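Asker: fold the following and give me the result.
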Amino acid sequence: MRILLIAGGWSSERDVSLSGARGIEKALLTLGHTATRFDPATSMDGLLEAACAHDFAFINLHGSPGEDGLVQAMLDAAGCPYQGSGPAGSFLALNKAVAKQIFVRHGLPTPPWVFLPSHPAPGWQPDLAYPLFVKSNVGGSSLGLSRVDDPSQLPAALDAVFAMGDEAIVEPAVTGVEVTCGVLGDEALPPVLILPESGAGFFDYKAKYTPGAAREICPAPIAPEATEQVMHMAMVAHRALGLAGYSRADFILGPDGELHLLEVNTLPGMTETSLLPQEAAAIGLNFEALIDRLITLGLEAFREKTA
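Answerer: Got it, this is the predicted structure:
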C-alpha cells in the first residue's frame, strides 16, 4: 500500500515524534509498503491532497495536532483510513481534566485534581494536600511536569507550564510505583512496571528518553490480582473514551494494592523500545507485526465506518 507517514508537527513533542517515525518507516518498508513522510509543521495546507493520494495514513504525532483529533478529522474528510482512534476519542483523551471526568463517571479511580485554564493570581493555593504534581493539561512526554513538595515551589511549577502556552492541571502526588498497560484491538496487553533511576524519583522526560534512566519490566512483576485489575481498567478506560485500535493507560499502584488511573494516551510512543511495543513483544508480536496489526485494525474500522 501507499502509506502516508505523518510525523513531526509543532508541539513540544516534535522530536519524539520524528524519532519514532524513523523506526515506523523502516517497518513499513520491511512489510512491503511504500512510505511517504508528511510533516504538518511544513506542509499542513497539503494534508488533504496528500491523504487523497495514499491508501492509508500512519499517524505518529504527539500533542497537538495529532492527539487532539484534528488530523484524524481531516483524514476522515479525505476518505483516508488511519490507525487508532477517531477525532472525538482523541480529543477527550488528550484533555486530562476532561478524561478524568469520564473516568469518575465510569467508576475508575483517579487522583483528585484542579484544572487551571489560565495562570492563577499570585498567592493562589489549591485545596489539595502537598506534595503535588503540576503538569500540562494537554501535553505529553512529561514535558513541563514538576513535583511540588511545598507551597514555595508552586509558582515556578505553574510558570513552567504556562510558559509552554498550555493549560495546567494540579494533582496530589500518589505514593506507589508507575504501571502502564496497553490495549490492542479488543485485548489488554501485559502491563509494564516502570522504575525510574533518575534523581527525580518519578517518570519524567529524562527518565523516559535517556537510556538507562529507568527500568521497564514487562510483564510487570506485580501480584496477579493487580495485573488483572490494571488490564481490566485499561480496557474500561479505552471503551469509556470511545477509543479504537490501540491506547496506553498509565497508573500508580499503591503499596496497599490500590490503583490510580492517571491518563490514557491515544498515540503512544512507537519506537521499538517504547512501552506499548514492549507489551506487544510479550505476546509474540515484534515491531513489524505490531505495525501490521495496527494497519489491519485501521482498515477494519474504516470499512465499518463507511459501510
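
Asker: use CA for all of it now, contacts and neighbours both
Answerer: Will do.

Asker: ok, the residue of the chain positioned farthest from its centre to P155 distance?
Answerer: In the chain, counting by CA atoms, centre = their mean, G123 sits farthest out from the average C-alpha position, at 32.6 Å. Look at G123 and P155: by CA to CA, to the nearest Å, they are 8 Å apart.

Asker: what do you get for S12?
Answerer: 21 Å.

Asker: and the strands in this protein, which stretches?
Answerer: Ranges of strands within the chain are 2-7, 34-38, 56-60, 114-116, 132-136, 146-148, 168-172, 177-184, 187-188, 192-196, 214-217, 246-253, 259-265, based on DSSP state E.

Asker: let me have these in TSV, adding distance to D159 and mean neighbour count as columns.
Answerer: Formatted as TSV, the strands of the chain follow (distance: least, CA to CA, whole Å; neighbours: other CA atoms under 10 Å):
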stretch	distance to D159	mean neighbour count
strand 2-7	29	23
strand 34-38	33	18
strand 56-60	29	24
strand 114-116	12	16
strand 132-136	10	23
strand 146-148	11	22
strand 168-172	10	23
strand 177-184	26	25
strand 187-188	37	18
strand 192-196	25	22
strand 214-217	27	18
strand 246-253	25	23
strand 259-265	22	23
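
Asker: one more, please, to line up against the first structure:
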Amino acid sequence: MSRLPHLHVAVLMGGPANEREVSLMSGNGVADALEGLGHRVTLIDLDRDIAVRLTDAAPDVVFNALHGVPGEDGTVQGMMDLMGIAYTHSGMATSVIAIDKELTKQALVPHGIPMPGGRVVKSADLFTADPMPRPYVLKPVNEGSSVGVAIVTEASNCGNPIRPDAEGPWQQFESLLAEPYIRGRELTTAVLGDRALLVTELVPKSGFYDFASKYTEGMTQHVCPAQIPEDIARLCLEYALAAHRRLGCRGVSRSDFRWDDERGEEGLFLLETNTQPGMTPLSLVPEQALACGISYPELVEIIIEDALRHSGRMS
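Answerer: Purely as a prediction, here's the structure:
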C-alpha cells in the first residue's frame, strides 16, 4: 500500500557515465516499485535534450537514479534547481563536494571523521616515480563504484615506475588521487533520512571490491549485519551519520569504510560518501533497509517523500 498520494514520477537514469548500466538497473527497479504502488512513471534516459524532456513530462517529482558524472556531481541538480523541479537525493552544493574526494576530506576531516591521507598527482608523473611508498591506491578524484581504482604494490605488473603502456587509470585520467593502502576489511553504512541503518561487511571473492565485484552476482559476500566488534560498528554508524549531516546530504547516502582490524578503532577510515547509492538487486542500501524492516517499495517512497518535503510540496 502506498504511503503517498498517487504521483507522476520521472525516473532519471542512464546517461553517458561509466556507471550507465548500473544506473539503468537502478532506474528500472525504482520504476517497477513505483508502478506497483500505483504511481505514474516516466522513464527518462539522460541526454542533451534532458531539460526539454523534463519540461514536457512535467512530473510531480524526479527520482534521480543517475550514478557518476554528470548526474551525481551537481550538474543535473543545478539544472533542476533552475527549473524549479523537485528531485530526490542531495542538492547541487552537496553533490559537488561529495563526488570530489579531496573536497570531501576538507569538509569532514577537520570535524573528527578519519579519512586516509594522500594527494592529487598528475598521471604523467607516475611514469617517473611513485608518489608515495608502495603499497598505495590510485583512484579518480570524482568517480564512484570503484571505477578506475588501482592498488599499486611491489608485485604489481604495471612496472616500477609505472609504465605508460600498462593498463590502469593513468591511461584514462589526467590526474589521480594517491592514498596509502589500508589493509583489512571493507565496511559500509547507509543513512536514510536522519538514521544510520546498519554496517555491512563486503567480502569479495577476487580480494578487491572493484566494479565487477559490486555488480556481478556471486562475486561478493554481503555480511549484514557485519560480524565486527561493537565499538567499530558504533563508530561506523556515528561517522556515516556525521558525514551525511556535514555534507548536507538529503534522502539517502552510503558511506564506505576500510578497517584495519589489527589497529582497533584507530584503524577505521571513511573512504567516501556516496550521495546516490545504487538501487539494483545487488545494492547495499536496499539490503540494509530490508534488514531494518523497510521493503524496497517503502524505501523508494521514503526517498520521494523526503524530496517533496524539502521542496515544500509536502508538509
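
Asker: circling back to that earlier point, for E300 of structure 1, find the nearest of the strands of structure 1.
Answerer: Among these, the nearest to E300 of structure 1 by CA to CA is strand 56-60 (11.9 Å).

Asker: in structure 2, point out the residues matching the closest one.
Answerer: The alignment of strand 56-60 of structure 1 onto structure 2 (TM-score structural alignment) spans residues 61-65.

Asker: pull the distance from the matching stretch to the chain's centre.
Answerer: Put simply, stretch 61-65 of structure 2 sits 16 Å off its chain's centre (CA atoms, centre = their mean, to the nearest Å).

Asker: with stretch 165-184 of structure 2 instead?
Answerer: How far stretch 165-184 of structure 2 lies from its chain's middle: 19 Å, per CA atoms, centre = their mean.

Asker: any buried residues in it, and which?
Answerer: 168-170, 175-182 (16 or more other CA atoms under 10 Å).

Asker: any chance of the strands of structure 1 in JSON lines, plus distance to E67 of structure 1?
Answerer: Listed next are the strands of structure 1 as JSON lines, based on distance: least, CA to CA, whole Å:
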{"stretch": "strand 2-7", "distance to E67 of structure 1": "12"}
{"stretch": "strand 34-38", "distance to E67 of structure 1": "16"}
{"stretch": "strand 56-60", "distance to E67 of structure 1": "9"}
{"stretch": "strand 114-116", "distance to E67 of structure 1": "19"}
{"stretch": "strand 132-136", "distance to E67 of structure 1": "14"}
{"stretch": "strand 146-148", "distance to E67 of structure 1": "22"}
{"stretch": "strand 168-172", "distance to E67 of structure 1": "17"}
{"stretch": "strand 177-184", "distance to E67 of structure 1": "16"}
{"stretch": "strand 187-188", "distance to E67 of structure 1": "21"}
{"stretch": "strand 192-196", "distance to E67 of structure 1": "22"}
{"stretch": "strand 214-217", "distance to E67 of structure 1": "24"}
{"stretch": "strand 246-253", "distance to E67 of structure 1": "11"}
{"stretch": "strand 259-265", "distance to E67 of structure 1": "8"}
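
Asker: closest to L285 of structure 1 out of these?
Answerer: Of the strands of structure 1, nearest to L285 of structure 1 by CA to CA is strand 177-184, at 11.0 Å.

Asker: contacting residues around the closest one?
Answerer: 188-195, 203, 220, 230-231, 234-235, 238, 245-254, 275-276, 279 (CA atoms under 8 Å, 6 or more residues apart in numbering).

Asker: what about 7 Å?
Answerer: If you take CA atoms under 7 Å, 6 or more residues apart in numbering as the criterion, strand 177-184 of structure 1 is touched by 188-194, 230-231, 234-235, 245-254, 276.
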